[in-house]
Every structure is written in structure tokens, then in C-alpha cells.
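Visitor: Have a look; sequence and predicted model below, questions after that.
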Amino acid sequence: ERILNLGDNIEIRPTKYYIGFSPGKRILFVWFYFLKRKKHIRAILWIKKDELDDYRNISKPYKDWGTEIIIKPNSDLDYIMTLIKQSYKKHLS
């Protein structure tokens, strides 16, 4: 719900392997993998690590185009939402 509240045009794009979020018909700006037998969720942001303002350094590079965040039960969701919002804003321009 917090991701959908980032803007009026956000669409949910579920697949067999992940749930993605997209600003309209554009490319996904974040997607979540729910891994079996794991106690965390993997979030992939479509923004390079060096473009992200992650002063807590909780993210790591993902391939050559994105950033990965591991979300655990005790993770600070408010802070993670600031990172997701940065990816969303990048894809609006």
C-alpha cells in the first residue's frame, strides 16, 4: 500500500516469480522476490547503487543496472521506502 501511495499511476505487475511495481506502462522501478524457506524478502530497485542516496549502506549492487535490498522482519521500512521512492522518481523523468 505504501508503494501504491507514491503516485496515482502505479500499477502492480505480479508474475510467477516476483511482484513488480511500475509507473503506468513504463518499466518496473521495484520488484520483490519472496523466497521459499527464507525469512526475508529480496527487493530489486531499478536504480544503480551509485545513484542511490543510501547513507545507511543497506543496499548492494545488483548486476550492472540495479540495487538489491534484503528486507528482514526487523528492517526499518520507513528508510527502505525512501530508497524505493528514489527509484520511482528516477523513472518518472
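Guide: Thanks, I have it.
Visitor: hey, let's count contacts and neighbours off CA atoms from now on
Guide: Noted.
Visitor: since we're on Ile84, how many residues are nearby?
Guide: A count of nearby residues for Ile84, using other C-alpha atoms under 10 Å, gives 23.
Visitor: That one looks like it's in a helix, true?
Guide: Yes. Counting by DSSP: H, G, I helix; E, B strand; the rest coil, one finds Ile84 located in a helix.
Visitor: Settle this for me: it is touching Leu45, isn't it.
Guide: Yes. Contact criterion C-alpha atoms under 8 Å: Ile84 and Leu45 qualify, at 6.8 Å.
Visitor: hold the first one in mind and look at this next one:
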Amino acid sequence: MYFTLVCRARAHQPLIKFLGKHGPPLALRPGPHPAAPLEMREQFSAIISKRTETESSVGGNVASYSEYWQAPRRLWQSRDISEAEIKAILSGGATAW
């Protein structure tokens, strides 16, 4: 009995070994896809700057809700769903109704 307690008293050594350093992933900078057309790759910085300008101007007007019932009733109030819509939802959208 004493031998079993001594064997189990040591720290557990996991069998799996991870390669490399453990740390947060590096932040990636946005860049064009290598297969993107040449004109898109050349204008990529302009496209990104327009996107960030749009997001910052819209960001002040967008309301965020932590719970669905905090949103206006028209956005979450239930409505009648037809039998065909229910079948389409349950089939994963694989049916043509």
C-alpha cells in the first residue's frame, strides 16, 4: 500500500508535447489576397481606409443590446411561420419551397 502512495505522489507528466512558444497569436495586418486582381492589390490601402471611415461614422449611430428583449419589439416579436418555412428550416435549407 505504501508503494502505491509513493508512485502516485509525483506530479503528472502529460503525454502530449506542444511545439513552439505558448503565447497570444500575433496581430495580422490586413492585406490583399495573392490571387486578387492587380488593380485590387494596388488600391487595397484606399479600400481599407474607406472601410474604416465608414465604420467609424456609422459606429456612433449603431445601438447594441446585451439581451434580445432590449431591442425594439418589431425585431424580436414572433410571427406566424408557414409549414413550408418550418420544413425548410428543419432540413437545413436543402428544400425548395
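Guide: Everything's here; your move. Only a predicted model underlies this, so the values are computations on that prediction, with no experimental measurement involved.
Visitor: Fetch the TM-score of the aligned pair.
Guide: The TM-score (TM-score structural alignment, normalised by the length of structure 1) is 0.18; 31 aligned residues with a C-alpha RMSD of 4.0 Å.
Visitor: Look at Ile48 of structure 2 and tell me its secondary structure.
Guide: helix.
Visitor: Any figure for the gap between it and Glu55 of structure 2?
Guide: 11 Å (C-alpha to C-alpha, to the nearest Å).
Visitor: same check, this time on Leu90 of structure 2
Guide: From Leu90 of structure 2 to Glu55 of structure 2 the distance is 35 Å (C-alpha to C-alpha).
Visitor: likewise Leu5 of structure 2?
Guide: 62 Å.
Visitor: Neighbour count: the two, which is higher?
Guide: Comparing Leu5 of structure 2 with Glu55 by other C-alpha under 10 Å, the one with more neighbours is Glu55, at 12 against 9.
Visitor: looking at this, Arg13 of structure 1 is in a helix?
Guide: No. Looking at Arg13 of structure 1 with three-state DSSP, it is strand, so not inside a helix.
Visitor: Surely it touches Phe21?
Guide: Yes. Using C-alpha under 8 Å, Arg13 of structure 1 is in contact with Phe21, at 5.8 Å.
Visitor: Identify the contacts common to the two.
Guide: Listed as contacting both Arg13 of structure 1 and Phe21 by C-alpha atoms under 8 Å, 6 or more residues apart in numbering is no residue at all.
Visitor: Distance across stretch 31-44 of structure 1, terminal residue to terminal residue?
Guide: Stretch 31-44 of structure 1 end-to-end distance (C-alpha to C-alpha) = 5 Å.
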